[in-house]
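Novice: Sequence below, structure please.
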Amino acid sequence: MRTALASIPDGAVVIVALSGGADSLALAAATAFEARSRGMQVTSATIDHGLQDESADAAASAAAKAEALGIRSRVERVQVAGSDAGTEAAARDARYPALRRIAAEERAAAVLLGHTLDDQAETVLLGLARGSGAASLQGMAPRREDEDGTVWLRPMLGVRRATTEAFCAASDLEPWHDPHNREHRFARVRVRENVMPVLEAELGPGIAEALARTAEQLREDAEAFDEIIHETIEDIVEHAEAGISVSVAALAANPAALRNRIIRLVAHSEFGASLTRTQTLEVARLVTDWSGQGPIDLPGCSAARVGGRVVFTARQ
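Specialist: Okay, here's the model as predicted:
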């Protein structure tokens, strides 16, 4: 906890995302304790998604617990829109903009999130099930800064959920138990209650820690790759009419892993497109298996080989 807050200057404002559950309640208490010695101002932000009949009461209770810890509290009600990705994703899509807005209004140095090592392990398993590559196995970063300057910190990624529950019990803090955390229609709940216990029983203890270590190692690799990619892109990318182009020879000279990352990064940075594995490989074939094939339709853009370059163009 202290290490995570070391980058925040004394006297700064921090936001604690407080659901009222054991994890966020333990985080709020620990942050309040640390803030006292550093003159930091702590505000809790409780987001009421309105997904349950008693959600307003739960949000008010969380705010009251924050006030009892000496923390100024804020409660925000958000509208959760329908989503093809499901209720969890829709709630997340509503929650993070609200937290970002609160952080801006409070001029906060960071928003603290109460994700634990168990949450990290579950995230890695869900990413593995999606099969979307190393990026999805990196889990949640301990620190992330958005383009608008919002800083997100997860100080408890090394802490087990059982520890936060024990802390709350020892501190006479009564956490809220979200009914959604027992509903097996949510994939994360099934991983938590069905998959993880089986893995622990069949493979031995320490599975959660091993998954969290895997995420950390993959993030380190990804950071190294990103540095290489950005250095490489400066030399091989040129702006083209209504788009951007990449040297075929330079792409061909790179290993497949680096080539595919460059393709994905170019599409995302220029057009906001997130390419699937299949789409990425189809673009790569313009370099490695060129036989005169025509343009490839991608989300928001198309890719075509023109002479010695792969040209990405915005779709009309």
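
Novice: C-alpha from now on. contacts and neighbour counts both.
Specialist: OK.

Novice: any idea which residue sits dead centre in this structure?
Specialist: Geometric centre of the chain, nearest residue: residue 140, 4.9 Å, by C-alpha atoms, centre = their mean.

Novice: Ignoring the adjacent residues along the chain, who's closest to that one?
Specialist: Closest residue to residue 140 apart from its sequence neighbours, by C-alpha to C-alpha, 6 or more residues apart in numbering: residue 120 at 6.4 Å.

Novice: thought residue 184 was touching residue 191?
Specialist: No: using C-alpha atoms under 8 Å as the test, residue 184 is too far from residue 191 to be in contact (9.2 Å).

Novice: and those two? which has more neighbours close in?
Specialist: residue 191 (18 against 14; other C-alpha atoms under 10 Å).

Novice: For that one, which non-adjacent residue is closest in space?
Specialist: In space, and not counting its chain neighbours, residue 191 is closest to residue 122: 6.5 Å by C-alpha to C-alpha, 6+ apart.

Novice: and that neighbour, what helix or strand is that in?
Specialist: Per DSSP states H and E: residue 122 is located in helix 117-130.

Novice: Check which helices and strands the helix or strand just after that helix sits against.
Specialist: Next in sequence after helix 117-130, counting helices and strands by DSSP H and E, comes helix 134-137. Here helix 134-137 touches helix 117-130, helix 207-236, going by 3 or more C-alpha pairs under 8 Å, 6 or more residues apart in numbering; DSSP states H and E.

Novice: hmm, back to that, in contact with the residue nearest to residue 191, which residues?
Specialist: 188, 191-192, 208 (C-alpha atoms under 8 Å, 6 or more residues apart in numbering).

Novice: 10 Å instead, please
Specialist: Contact partners of residue 122, counting by C-alpha atoms under 10 Å, 6 or more residues apart in numbering, are 128, 139, 187-192, 195-196, 208, 211-212.

Novice: same check, this time on residue 300
Specialist: By C-alpha under 10 Å, 6+ apart, residue 300 lies in contact with 267-268, 270-274, 312-316.

Novice: Proceed likewise with the subsequent sequence, for comparison:
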Amino acid sequence: MATLAPSVAAIRVAVRRTLTEVRRDRPVLVACSGGADSLALAAAAAFVAPRLGIPVGLVTVDHGLQSGSEQRAVTVAKWAEQAGFAPVELATVTVEGRPGGPEAAARQARYQALGEVARRHGASAVLLGHTRDDQAETVLLALARGAGPRGLAGMPFRRERAGTTLLRPLLEVSREQTRKACAALGLTPWEDPHNTDPSYTRARVRADVLPVLVRALGAGVVDNLARTAKLVASDNAALDSLAGDAFEAARTADGGLAVPVLAGLPAAIRTRVLHAWSRELGATPAALSYGHVTSLDALITDWHGQGPTHLPGGIQVSRYRDALVALPADGGPAGGSGGGWDG
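Specialist: Below is the predicted model of the structure:
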């Protein structure tokens, strides 16, 4: 009897552990680019899911950003059909014209397509092939941006996005393991040229920054960065729970926030409440910055009659008496009372 390669076994175990959390009467979908990480994930899902009685399909997305991308997607789809995936979908997206840089725009287009396919087939979840190395890179990028705990928590194992459950089974599996698994299974992964293109920030971190850290601090730095994300995510969950309770306690009858309640909160809780309220008012999360939340916080902790804080989406927040109240760009109410605006 042939010995199962340790890399293949490790990935199957990770996928099995993940699939115990999904419904068995609905399919799961694997997002597969054809690269080593997602290809190893797909191969493991094709082995594990049927043995758990879970239907498994596959989606590959053609971003149209490279010559030959369509053929690459067709090749992945044909392999998936032969491997027994059903359904198999090739989703073509348009990246140009979307907000943000090329990486952010491609990511937005990809997740939108994955969500549409998942909803169409009633999938319980979409499996993503991000590895421990991807998590380490994400933490480094967050550090470089000066991100807070939410950024340092990296990519979550589970995330709900526009009604679609996204799961990342391989966050504790290394990129080297996925490559070894593909080799052991006789699979030839696609090498995405964007992964080595220095015009992409993550590619520079992968090719230049992380190897320097490994040489200087040892190979364990990748594990340590990924572990940091996991620990910070756990702390975030606790703080977010406390902030949720504080948010409800601070609400006023007309949708504003009571300043005396906010003023009595620790900064870590208060700023989370302000961030959540801003999103509820309609501020786009991606555009909502540290500066916006700091300016809101100053209406509570450094009040000296200053004018309103302007949030993304044309929303203005002012302090009126002992409450924060908001006014949208159209001049109508957005949580808070009418006249008497300070500033």
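
Novice: Structural similarity score between the chains, please.
Specialist: Here the TM-score for the pair of chains, by TM-score structural alignment, normalised by the length of structure 1, is 0.95; 312 aligned residues with a C-alpha RMSD of 1.4 Å.

Novice: okay, and the helix holding residue 122 of structure 1 goes to which residues in structure 2?
Specialist: Counting by TM-score structural alignment, helix 117-130 of structure 1 pairs with residues 132-145 of structure 2.

Novice: for stretch 246-263 of structure 1, same thing?
Specialist: Going by TM-score structural alignment: stretch 246-263 of structure 1 matches residues 257-274.

Novice: measure residue 115 of structure 1 to residue 259 of structure 1 for me?
Specialist: Note on residue 115 of structure 1: its distance to residue 259 of structure 1, by C-alpha to C-alpha, to the nearest Å, is 33 Å.

Novice: before we move on, what SS does the counterpart of residue 101 of structure 1 in structure 2 have?
Specialist: In structure 2, the residue matched to residue 101 of structure 1 (TM-score structural alignment) is residue 116. Of the three states, residue 116 of structure 2 takes helix according to DSSP: H, G, I helix; E, B strand; the rest coil.

Novice: Can you name the residues that contact residue 116 of structure 2?
Specialist: By C-alpha under 10 Å, 6+ apart, the neighbours of residue 116 of structure 2 are 91, 110, 122, 162-164.

Novice: count of neighbours near the aligned residue in structure 1 for residue 289 of structure 2?
Specialist: Alignment note (TM-score structural alignment): residue 289 of structure 2 maps to residue 276 of structure 1. Using other C-alpha under 10 Å, residue 276 of structure 1 has 14 other residues around it.

Novice: Same check on residue 290 of structure 2?
Specialist: 14.

Novice: Return the longest strand in structure 1, judged by number of residues.
Specialist: For structure 1, the strand that runs over the most residues, judged by DSSP state E, is strand 41-48.

Novice: how big is the offset of the helix or strand following that one relative to structure 2?
Specialist: Going down the chain from strand 41-48 of structure 1, the next helix or strand is helix 55-68, by DSSP H and E. Here helix 55-68 of structure 1, set against structure 2 after superposition, deviates by a mean of 1.3 Å using mean C-alpha distance after the TM-score superposition for structure 1.

Novice: Can you tell me which helices and strands helix 55-68 of structure 1 packs against?
Specialist: Applying 3 or more C-alpha pairs under 10 Å, 6 or more residues apart in numbering; DSSP states H and E, we find helix 55-68 of structure 1 packed against helix 22-38, strand 41-48, strand 72-77.

Novice: Next one: residue 135 of structure 2 from residue 50 of structure 2, what distance?
Specialist: 29 Å.

Novice: returning to that earlier point: and the helices and strands packed on helix 134-137 of structure 1, which is most packed in?
Specialist: helix 117-130 (a mean of 20; mean count of other C-alpha atoms under 10 Å).

Novice: Would you mind getting the average deviation of that helix from structure 2?
Specialist: Looks like 0.8 Å for helix 117-130 of structure 1 (mean C-alpha distance after the TM-score superposition for structure 1).

Novice: by how many degrees do that helix and helix 207-236 diverge?
Specialist: Interaxial angle, helix 117-130 of structure 1 versus helix 207-236 (axes from the mean of the first three to the mean of the last three C-alpha atoms, to 10 degrees): 60 degrees.

Novice: now helix 117-130 of structure 1, how far from the chain's geometric center?
Specialist: How far helix 117-130 of structure 1 lies from its chain's middle: 12 Å, per C-alpha atoms, centre = their mean, to the nearest Å.

Novice: and if you look at stretch 20-34 of structure 1?
Specialist: Distance, centroid of stretch 20-34 of structure 1 to centroid of chain: 20 Å (C-alpha atoms, centre = their mean).
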